[in-house]
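Engineer: need a structure here:
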Amino acid sequence: MTIRVTLQKEGNRSRREYRTHARAIGALEKWFSSNKGIALLYQPGEQPIVYRSRHELPIVKRSTQTNFYRTKAWRELRLSILLESGCSCKICGITAERGAVLHVDHIKPRSLYPELALDKSNLQVLCEDCNIAKSNNDL
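Structural biologist: Take a look at the predicted model:
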């Protein structure tokens, strides 16, 4: 779903697109904080909504969870696992030098075993194809 926004200020118009309603509203909050004008928000299958100020925008609940894969602890551990593996897939042996996209995979998936997320013995290097084929199985 694409959310389209038209911004009008002093006779000038600009158009932008967003993947989610929450992102569109967040962008409008920023825009209204330093601009005066009108914003039209278009959602597929609905009438456009006109906003004239930041105060008219709906309140959007924001996630406060940290993205695990952006944490310093994960990035440092990931790098050490890649270096120790010789940057090759444990299943098929392809390397990054041969064009493979390498992932550091949780053998026992994080979704089922969150306590093993940073356990070095639960990690392996897989190429993108092997990792996708594995999914969340620990076989």
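
Engineer: going forward, measure contacts and count neighbours with C-alpha atoms only.
Structural biologist: Will do.

Engineer: Would you mind listing the buried residues in stretch 83-92?
Structural biologist: Residues of stretch 83-92 classed as buried: Cys87, Ser88, Cys89 (neighbour count, 16 or more other C-alpha atoms under 10 Å).

Engineer: quick one more, to check against the first:
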Amino acid sequence: MYQVTYSLSGRVKRKRYQSETAAKRSIVRWLENMGRQVGGHAILYAPGEAPAIFRAADEVTGIPTARAPDFYQSQQWLRLRYEALQKHGNYCACCGAQGGAEVQLHVDHIKPRSTHPELALCLENLQVLCAACNRGKSNRSSTRW
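Structural biologist: Reported below is the predicted structural model:
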């Protein structure tokens, strides 16, 4: 359990948090919202650590940043995926299965994004595979069927 003591102009408020991240985010919000009032500070009490005093929001470190937007939800990917489906058709390039109610088709990176991020949005690096073939290929193979 993490505890934070907020102090401003002789007034003190204490609050408990389940995680260090939640406590630090709250400290940052409080310090940003209280403005530049003189003497305001927050003290973070973490289990097994010495108390940490913060007088400005930029002193608080170790807060995870917001996650980057999901690549597969980006407009660039969705447009390119549509192009790949138009170019390669409604068939798995590996086993020839036709996409439909029973066969889900995936647009696959021939050279995986994990090892070739520069080819993530390259139409020539895409192929259409059924779900089973794509799972079998994983990110180990770069076979162009």
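
Engineer: what's the TM-score here?
Structural biologist: Here the TM-score for the pair of chains, by TM-score structural alignment, normalised by the length of the first structure, is 0.56; 87 aligned residues with a C-alpha RMSD of 2.1 Å.

Engineer: Would you mind measuring from Pro109 of the first structure to Phe68 of the first structure?
Structural biologist: 13 Å (C-alpha to C-alpha, to the nearest Å).

Engineer: for Leu139 of the first structure, that is, sorry about that
Structural biologist: Taking C-alpha to C-alpha, one finds Leu139 of the first structure at 23 Å from Phe68 of the first structure.

Engineer: Those two: which has the busier surroundings?
Structural biologist: Legend: neighbour count by other C-alpha atoms under 10 Å for Leu139 of the first structure and Phe68, higher for Phe68 (11 against 6).

Engineer: Quick check: that one touching Trp74?
Structural biologist: Yes: using C-alpha atoms under 8 Å, Phe68 of the first structure makes contact with Trp74 at a distance of 7.0 Å.

Engineer: Give me the nearest residue to Tyr69 of the first structure, chain neighbours excluded.
Structural biologist: Arg75 (7.0 Å; C-alpha to C-alpha, 6 or more residues apart in numbering).

Engineer: Regarding that neighbour, what is its secondary structure?
Structural biologist: Here Arg75 of the first structure is recorded as helix under DSSP: H, G, I helix; E, B strand; the rest coil.

Engineer: how far away is it from Trp31 of the first structure?
Structural biologist: Arg75 of the first structure is 33 Å from Trp31 of the first structure, where distance means C-alpha to C-alpha.

Engineer: Please say which of those two ends up with more neighbours.
Structural biologist: Neighbour totals were compared for Arg75 of the first structure and Trp31, and Trp31 leads with 16 against 13 (other C-alpha under 10 Å).

Engineer: Alignment lookup: that one to the second structure.
Structural biologist: When the second structure is aligned by TM-score structural alignment, Trp31 of the first structure is left unaligned.

Engineer: how close does Trp31 of the first structure sit to Leu40 of the first structure?
Structural biologist: With C-alpha to C-alpha as the criterion, Trp31 of the first structure and Leu40 of the first structure are 12 Å apart.

Engineer: ditto for Ile3 of the first structure
Structural biologist: Relative to Leu40 of the first structure, Ile3 of the first structure is positioned 10 Å away (C-alpha to C-alpha).

Engineer: same thing with Tyr113 of the first structure?
Structural biologist: Per C-alpha to C-alpha, Tyr113 of the first structure is found 45 Å from Leu40 of the first structure.

Engineer: Between those two, which has more neighbouring residues?
Structural biologist: Leu40 (18 against 12).

Engineer: What residues does that one make contact with?
Structural biologist: Residues near Leu40 of the first structure by C-alpha atoms under 8 Å, 6 or more residues apart in numbering: Val5, Thr6, Leu7, Pro48, Ile49, Val50, Tyr51.

Engineer: Helices of the second structure, start to end?
Structural biologist: Applying DSSP state H to the second structure gives helices spanning 20-33, 75-88, 131-137.

Engineer: most tightly surrounded among the ones you listed?
Structural biologist: Mean neighbours per residue, mean count of other C-alpha atoms under 10 Å, is largest over the helices of the second structure for helix 20-33, with a mean of 17.
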